[in-house]
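Visitor: The sequence and its predicted three-dimensional model are supplied below.
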Amino acid sequence: MTKTLLALLGLMVLLLGSGVWIGLGLLGTAGGLLELFRPQMPFLKLLAQQAWNVLSSTELLALPLFILMAEVLFRTKISEALFTGLSPWLRRVPGRLCHINVLGCTLFASVCGSSAATTVTVGRITASELLKRGYDRNLVIGSLAGSGTLGFLIPPSTIMIIYGVMAEESVLRLFMAGILPGALLALGYMGYIGIRALMHPEQVGEAPPPTTLWEKLVALKDLGPLLLLIFAVIGSMYGGIASPTEAAAVGVLGAVVIGFAQRKLSLPGLVQAARQAAESCAMIGLIMVGAMVLSTAIGYLGLPRFIAAEIQSWGMPPLMLIAVLLVFYIILGMVMEGLGIIVMTLPITLPLVVAAGYDKVWFGIFIVIVVEMAQISPPVGFNLTVIQRLTGDSMGRVTRATAPFFAIMAAFVLLIALYPGIVSVVPDMLASRP
């Protein structure tokens, strides 16, 4: 069995290190393992069967719709609306307008399952505006990079859909489980910004002009379309009116209406959004097919059982296992993209965590947070690249500015490991309703 494990690692490093697409690398690894150790198993038949099983999943149908919704919203005036609608309310809050990065990303993440799209949409307005008003550059960069990752945790989330399909867990239950952790993580970011502003007042730039309560309420009208869209998408799912797929369809329709109403979306722009969404879905589909074929191959070879038995023989307590997995995923996040991390490691790590007493929904939230950490881990962290393009700063400066928010996420992972009820309370509460 050790030879099989070494062959798996060797083939994966060789293929993925050569620069081939992740999906093709996973398929090549699976095919190579079966050819070496189980040549009698028909690889093409396995490929066809798994491709059909993955791509015909009804829950996966929500994925292209949510991606399309994000692409359409990216072409609207949502980013400007977030800034003008939230600014008047933050004058007296420690940290002032820097909180717009957190609140804006939290709101936009509620209708967008992409971390990169959340970061770009919010950051293309807030980054320049905050820097122009004299806010500390590192605080602006770090808060935007950290908050942008909330696009994966706050539902609807594309990563949660992929995890739900691979782990055979309810996507709606995963969405519910992400609500409280997402809100608490956002509050953690805001708490850090507030404390830092109190300790270093010079890092906070000019405040917005004084406004009356009526002017603040009027400013909220800019957020009206986004709030209505959030209510339509999230409310319809949690109210039991629509499935995730149906809610995603409603979201696409609402995003298109907002875009045309704001006169920011044209027919060519809609076609471009659809084309971009199709390209993203094709890439994700290939990765998922490759991951499921590899998962089936290593399961047939008995690798997950072997690794699980070896780790369990070490006698590690559950919290130690979670700490080890956290370090393991942080290291992987330095050299790999988040989706690739999930699809390659899930067949091995999921049985370990379930055996340690954590359920699959909890592990889904855990792995989403560590993928968020991968988004801001150098040198591959995609959010770091996005921020670098927005601000023009060096990768080193962006990484240093993001470090405190990376530490907050790591601490939050340990918090939900100590108190798993943070993850389960919302889905359990909603499931118990008559």
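Guide: Now that the structure is in, tell me what you want to look at.

Visitor: can we go C-alpha only for contacts and neighbour counts from here?
Guide: OK.

Visitor: can you give me the strands in the stretch 101-250 of the chain?
Guide: Under the criterion DSSP state E, counting those that start in this stretch, the stretch 101-250 of the chain carries no strands.

Visitor: before we move on, what about the stretch 301-434 of the chain?
Guide: Counting by DSSP E, counting those that start in this stretch, the stretch 301-434 of the chain contains no strands.

Visitor: remind me, longest helix of the protein?
Guide: Counting by DSSP state H, the longest helix found in the chain is helix 267-301.

Visitor: Which other helices and strands does it contact?
Guide: helix 22-37, helix 43-55, helix 62-74, helix 338-355 (3 or more Cα pairs under 8 Å, 6 or more residues apart in numbering; DSSP states H and E).

Visitor: Flag every buried residue along the second one.
Guide: Neighbour counts using 16 or more other Cα atoms under 10 Å place 43, 47, 50, 51, 54 of helix 43-55 among the buried residues.

Visitor: Against that first model, consider the following:
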Amino acid sequence: MSDPVVFGLLLGLLLALLAGGLWVALSLLAVALAGLTFFSNAPTGLVMATTLWGNSHSWPLAALPLFILMGEILLRSRLSQDMFSGLAPWLGRAPGRLLHVNVLGCAIFAAVSGSSAATAATIGRMSVPELTKRGYPESLILGTLAGSATLGFLIPPSVILIVYGVATEQSIARLFIAGILPGVMLVALFGGYVALRAWMNPEMIPVEEGAPSLREKLIASRSLLPVVILIGGVIGTIYTGVASPTDAAAVGVVFSLILAVASGTFSWRDFVEAALSATRTSAMIAFILMGAAVLSVAMGFTGIPRNLAAWIGTFGLSSYALLAVLTVFFIVLGCFLDGISVVVLTTSIILPMVQAAGIDPMWFGIYLVLVVEMSQITPPVGFNLFVIQGLTGFNIMKIARAAFPFFGLLLLGVVLITMVPQIVTYLPSLMSR
């Protein structure tokens, strides 16, 4: 039986299991078991046992629950209110005015949470009622929030970059640094779109009453200082080599606890809820990663990834054509699966093809995150859409329509990093000097 046929059978089995509602991790293990049993000569029980054990205590993976816990703690503090009050005085005169609070607020919270859904929930909880009350257009409120919240996947510390780094054995520190410039690029694209809409149709943006003085702006900015210190402490220690991502995550948890308690709105009950939520999320991701690791080893024994990469090579696709095909593939897959599942499901099979095409795995990680970000705002399984629906009660298709321009901007971001890969590789290259 040819490798493409075997691959098709295993992929069909995986899709059938997922469509049947089986957990992602168990689906991965079932497909790995089928691959080892029917399409290889490997000792199935021994391979699965050693792989599960070997991937259950990965040190780089220890950063994952810590960053998730940091985000959960800050989600339950008054951080979003502080960010709104700190940013609003500076943006009252900008084209689009306070709509930029959604963009910049999401970028800032993304840099301390690592989660797209948490970013949408935290910023949306404060900005949606406030901007609606001030008369800003509903479509832009929803669109800027849905689109900008996807930055939680890209701007470090990113949970999904940790997952990709562990799954592909890439340096998590280098992935974090590689995500900075693309994150800044997306913030500029989102902000530029808001400004362009305001210039084209200025009457839809309400006029802000009064203009705060420089002294009032500086006083308001003090509420941003703790967040800036937290971001600098976490990312700065990683960039300078003072701490590993895991060590920096531990420091971030301590600082976030101090910030939350100092805000006066964080109770012992909030801490217990944050710890339980972080435990559930971390266990789910770790379970999926273990299933993906077994599937990756099983695929190695069957020889499918290597032979499939060679088979695709016979089509003579350029790296650009391969990326175009993969982009469509990931967008379609992301319509039905969450971002982390997309990454762990595909890396073991896709990465050999990517490396055979001469594409840098680190660059590919950032590309993959950008494409997965697009899936967060596409129905039917766009998690940012569900979060915002829970906040506002609006129909999910209405939110998806409002977010569509930002889907286009994310696609433009993919094109830009493909045409100018230095956007991704420049900062990591400085680390290696």
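Guide: Done, it's in. The shown structure was predicted, so the numbers you read here are calculated from the model rather than taken from an experiment.

Visitor: Distance of residue 41 of the first structure relative to residue 215 of the first structure?
Guide: Residue 41 of the first structure sits 70 Å away from residue 215 of the first structure, going by Cα to Cα, to the nearest Å.

Visitor: Please, where are all the helices along the stretch 301-433 of the second structure?
Guide: Listed in chain order, the helices of the stretch 301-433 of the second structure (DSSP state H, counting those that start in this stretch) span 304-313, 319-334, 339-356, 361-375, 383-392, 396-419, 422-431.

Visitor: Kindly apply the preceding question to the stretch 151-300 of the first structure instead.
Guide: Along the stretch 151-300 of the first structure, counting by DSSP H, counting those that start in this stretch, helices occupy 158-167, 171-177, 179-199, 213-219, 224-230, 236-238, 244-261, 267-301.

Visitor: can you tell which of these is closest to residue 148 of the first structure?
Guide: helix 179-199 (10.3 Å; Cα to Cα).

Visitor: Which residue numbers in the second structure does the closest one align to?
Guide: With TM-score structural alignment applied, helix 179-199 of the first structure matches the range 180-200 in the second structure.

Visitor: Following superposition onto the first structure, what is the mean distance for that stretch?
Guide: When the first structure is superposed, stretch 180-200 of the second structure averages 0.4 Å from its matched positions, counting by mean Cα distance after the TM-score superposition for the first structure.

Visitor: which ones are touching the residue positioned nearest the centre of the first structure?
Guide: Centroid check for the first structure by Cα atoms, centre = their mean gives residue 152 as the closest residue, at 1.9 Å. With contact taken as Cα atoms under 8 Å, 6 or more residues apart in numbering, residue 152 of the first structure is in contact with 109, 113, 114, 115, 158, 159, 160, 368, 369, 372.

Visitor: doesn't residue 149 make contact with the last one?
Guide: Just to be clear, that refers to residue 372 of the first structure. Yes. Counting by Cα atoms under 8 Å, residue 372 of the first structure does reach residue 149; the two are 5.2 Å apart.

Visitor: Give the residues shared as contacts by the two.
Guide: Residues touching both residue 372 of the first structure and residue 149 by Cα under 8 Å, 6+ apart: residue 115.

Visitor: Contacts only, for residue 343 of the first structure.
Guide: Contacts of residue 343 of the first structure (Cα under 8 Å, 6+ apart): 166, 287, 288, 291, 292.

Visitor: next one: residue 131 of the first structure
Guide: So residue 131 of the first structure contacts 137, 140 (Cα under 8 Å, 6+ apart).

Visitor: and if you look at residue 420 of the first structure?
Guide: By Cα under 8 Å, 6+ apart, the contact set of residue 420 of the first structure is 358, 362.

Visitor: Distance check, it against residue 367 of the first structure.
Guide: Going from residue 420 of the first structure to residue 367 of the first structure by Cα to Cα gives 14 Å.
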